[in-house]
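Student: for reference, the sequence and a predicted model appear below.
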Amino acid sequence: MKFLNQVVIVTGASNGIGRSIAEHYLKEGAKVVFADIDEAASMEIINASNYSENAAFIKTDVRQEQDIIQLMEKTQQQFGEIDILINNAGKALFKSIYELTLDEWEDVLHTNLRSVFLCSREAAKIMKQNENGGSIVNMSSTRAYMSEPNTESYSASKGGIMAITHALANSLANDQIAVNSIAPGWIETKHYEDLRAIDHEQHLSKRVGKPADIARACLFLTNRDNNFITGTNLTVDGGMTVKMIYEED
């Protein structure tokens, strides 16, 4: 249990990828803070866990600076330190650029990107007091470097996450805080059993991804044995972004 008694904050932990990340750290002996706006869903997960004594919920709207400040303060008060931060909270919006409003644009950017800056800034203030520093993982996306139509706000936020990751890695290096990002591809979080054969076969891995694939990537990047890895992005997409795709007759 390489994460025994380490304190981990996971934003957006109440469902999907965030839930799997939180559950994996709990199984590895960590103390995990579920930072989310959905208290009911988070508490249902915690109460059903075999490791509920090591889990806590702190209601957090990552769009709000004061919520983030309180998240870090309460975590330190309850557990004494912060070792790992997983900036996972995010939202997607598929809407024509001709109809996308400024408020909608800013909501996505504040949720996905500004929150990474704020959470990392506040967590680092506490991490730098640790003997072994800490580790931050930011959830980017393969949409940081490839797109579909009508994804401007989401793609921009995920590209920004990839860029702020290597900036933070430089800024926090002297405090022994490693900072990396993960770019998931297609990760099916709800109806895996309903996927078609072609959905799986188009991947080099021959399957669509699962939340656990991203959780294991987080465990790898935040393992103290791997602290030589910092400032980089790990693409976890079943090989989709390295394929050359042409229209054929």
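Tutor: Ah, there it is.

Student: please count neighbours and contacts with C-alpha atoms only from this point.
Tutor: Noted.

Student: give me the most central residue, the protein.
Tutor: Closest to where the C-alpha atoms of the chain average out (CA atoms, centre = their mean) is Asn88, at 2.5 Å.

Student: flag every buried residue along the biggest helix by length in the chain.
Tutor: For the chain, the helix with the greatest residue count under DSSP state H is helix 152-171. The neighbour-count check on helix 152-171 (16 or more other CA atoms under 10 Å) flags 152-166, 168-169 as buried.

Student: repeat that for stretch 240-249.
Tutor: Across stretch 240-249, burial judged by 16+ other CA under 10 Å covers 240-241.

Student: how far is it from where the chain is centred?
Tutor: 28 Å (CA atoms, centre = their mean, to the nearest Å).

Student: re earlier: now the angle from the helix or strand that the longest helix of the chain is followed by to helix 152-171?
Tutor: Per DSSP states H and E, the first helix or strand lying C-terminal to helix 152-171 is strand 177-184. Counting by axes from the mean of the first three to the mean of the last three CA atoms, to 10 degrees, strand 177-184 lies at 150 degrees to helix 152-171.

Student: strand 177-184 packs against which elements?
Tutor: If contacts are counted by 3 or more CA pairs under 8 Å, 6 or more residues apart in numbering; DSSP states H and E, strand 177-184 sits against strand 134-139, helix 152-171, helix 211-222, strand 233-236.

Student: packing partners for the longest helix of the chain?
Tutor: Contacts defined by 3+ CA pairs under 8 Å, 6+ apart place helix 152-171 against helix 102-109, strand 134-139, strand 177-184.

Student: let's bring in a second one:
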Amino acid sequence: MTQKTAIITGGGAGIGRGLVLHFAGSGWRVVALDCDEKALAELETLLPGSQILAIACDVGIEEDVIQAFRRIGNWTDAVHLLVNNAGIADPYCGPLEQLSLEKWRSWIDASLTAAFLCSREALSLLRAGAPSAIVNISSTRALQSEPDCFAYAAAKGGLCALTHAMAVSLGPQVRVNSVLPGWIETGPWQRADRRQDPAHSQQDRAQHPVGRVGRVEDIVEAVAWLAGESAGFVTGQEIVVDGGMTRRMIYAE
């Protein structure tokens, strides 16, 4: 059997770090792309050099992505999974009338443009590894909003639209789905100098019908399923992983 290869953007910390360690632990070779060189260096100490290729890269910049995929093409001749996970974690951009075009573009480029660029550059490798999969990490903010999250919501909603557009165009060789995380605690999955233990109140937990805040492992398991043969009849879908929070009606007091 050919050893499978996954590419994880935003792989240095948070959900991306969890994905890198999961797939590496399952015997895959993994490419981790991230802007944070310190986080990537820490990851490299955890895995054999033959199993991980860590590339410092701003996936919202076209030339960075092109150069990164040249390196990836020299490292492997086929890819079986691309996870477009990169993005700006903070969704709040302030009042609309104060939102500059530059700031707007920073959210759009970090998530939506990045997914387009990485998918485009990965496509020949994904076809070589077919049947293969792309999983876009969107957000429940694509479905509902809090105030002053315009650019983040637009980027994540665009990822959902990009998902079904790619699914109908890239099949049957490549399946494309999106995962929409809700509140996911990523504190324990940061690089060492930024790591934090979770501290959730009863009110935090009560917002979720399942009774707890989400864990990185919850998203990892969803992505792993979408990447596997058991999801071979699933494409173009949005999988919400939020503990039921977006189904709960909250009334103002």
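Tutor: Here it is on my side, so go on. Note that this is a predicted model, so its numbers are computed, not measured.

Student: tm score of chain vs chain?
Tutor: Scored against TM-score structural alignment, normalised by the length of the first structure, the superposed chains reach a TM-score of 0.93; 243 aligned residues with a CA RMSD of 1.6 Å.

Student: thinking again about what came up before, need the winner for burial among the helices and strands packed on helix 152-171 of the first structure.
Tutor: Highest mean neighbour count of these: strand 134-139, a mean of 28 (counted as mean count of other CA atoms under 10 Å).

Student: which bit of the second structure covers it?
Tutor: Under TM-score structural alignment, strand 134-139 of the first structure corresponds to residues 132-137 of the second structure.

Student: list the contacts of that stretch.
Tutor: Stretch 132-137 of the second structure is contacted from outside by 79-86, 115, 119, 126, 159-160, 163, 173-181, 223, 226-227, using CA atoms under 8 Å, 6 or more residues apart in numbering.

Student: try 7 Å
Tutor: Contact with stretch 132-137 of the second structure is made by 80-85, 126, 159, 173-180, 223, 227, as judged by CA atoms under 7 Å, 6 or more residues apart in numbering.

Student: contacts only, for Met166 of the second structure.
Tutor: Met166 of the second structure neighbours (CA under 7 Å, 6+ apart): Val176.

Student: give the aligned equivalent of it in the first structure.
Tutor: Residue correspondence to the first structure (TM-score structural alignment): Met166 of the second structure is matched to Leu168.

Student: got a list of what the residue nearest to the centre of the first structure touches?
Tutor: Taking CA under 7 Å, 6+ apart, one finds 10-12, 18, 138-139 in contact with Asn88 of the first structure.

Student: CSV please, covering the residues you listed and showing distance to Glu247 of the first structure.
Tutor: Listed next are the contacts of Asn88 of the first structure as CSV, based on distance: CA to CA, whole Å:
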residue, distance to Glu247 of the first structure
Val10, 41
Thr11, 40
Gly12, 38
Gly18, 36
Asn138, 34
Met139, 31
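
Student: ok, those vs Met43 of the first structure, which is closest?
Tutor: The closest of the contacts of Asn88 of the first structure to Met43 of the first structure turns out to be Gly12 (CA to CA; 13.0 Å).

Student: for that closest one, what is the corresponding residue in the second structure?
Tutor: Under TM-score structural alignment, Gly12 of the first structure pairs with Gly10 in the second structure.

Student: which one is that match nearest to, not counting chain neighbours?
Tutor: Ala86 (4.1 Å; CA to CA, 6 or more residues apart in numbering).

Student: give me the number of residues near the counterpart of that neighbour in the first structure?
Tutor: With TM-score structural alignment defining the correspondence, Ala86 of the second structure maps onto Ala89 in the first structure. Residues within reach of Ala89 of the first structure, counting by other CA atoms under 10 Å, total 25.

Student: ok, Ala89 of the first structure touching Ile9?
Tutor: No - contact between Ala89 of the first structure and Ile9 fails when scored by CA atoms under 7 Å: they sit 11.2 Å apart.

Student: Lys4 of the second structure and Arg29 touch, don't they?
Tutor: Yes - with contact defined as CA under 7 Å, Lys4 of the second structure reaches Arg29; the gap is 6.2 Å.

Student: higher neighbour count, these two?
Tutor: Arg29 (22 against 19).

Student: what residue in the first structure is paired with the more buried one?
Tutor: In the first structure, Arg29 of the second structure lands on Lys31 (TM-score structural alignment).

Student: for Glu229 of the second structure, same thing?
Tutor: So Glu229 of the second structure corresponds to Arg224, using TM-score structural alignment.

Student: in stretch 126-145 of the second structure, what's buried?
Tutor: 126-127, 129-142.

Student: show the end-to-end separation of it, please.
Tutor: Counting by CA to CA, to the nearest Å, you get 34 Å between the two ends of stretch 126-145 of the second structure.

Student: repeat that for stretch 80-88 of the second structure.
Tutor: 26 Å.

Student: what comes up buried for that stretch?
Tutor: By neighbour count with 16+ other CA under 10 Å, stretch 80-88 of the second structure contains the buried residues 80-87.

Student: just send these back as TSV, with secondary structure and distance to His22 of the second structure too.
Tutor: Output for the buried residues of stretch 80-88 of the second structure, formatted as TSV (DSSP: H, G, I helix; E, B strand; the rest coil; distance: CA to CA, whole Å):
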residue	secondary structure	distance to His22 of the second structure
His80	coil	15
Leu81	strand	13
Leu82	strand	14
Val83	strand	13
Asn84	strand	16
Asn85	coil	15
Ala86	coil	17
Gly87	coil	20
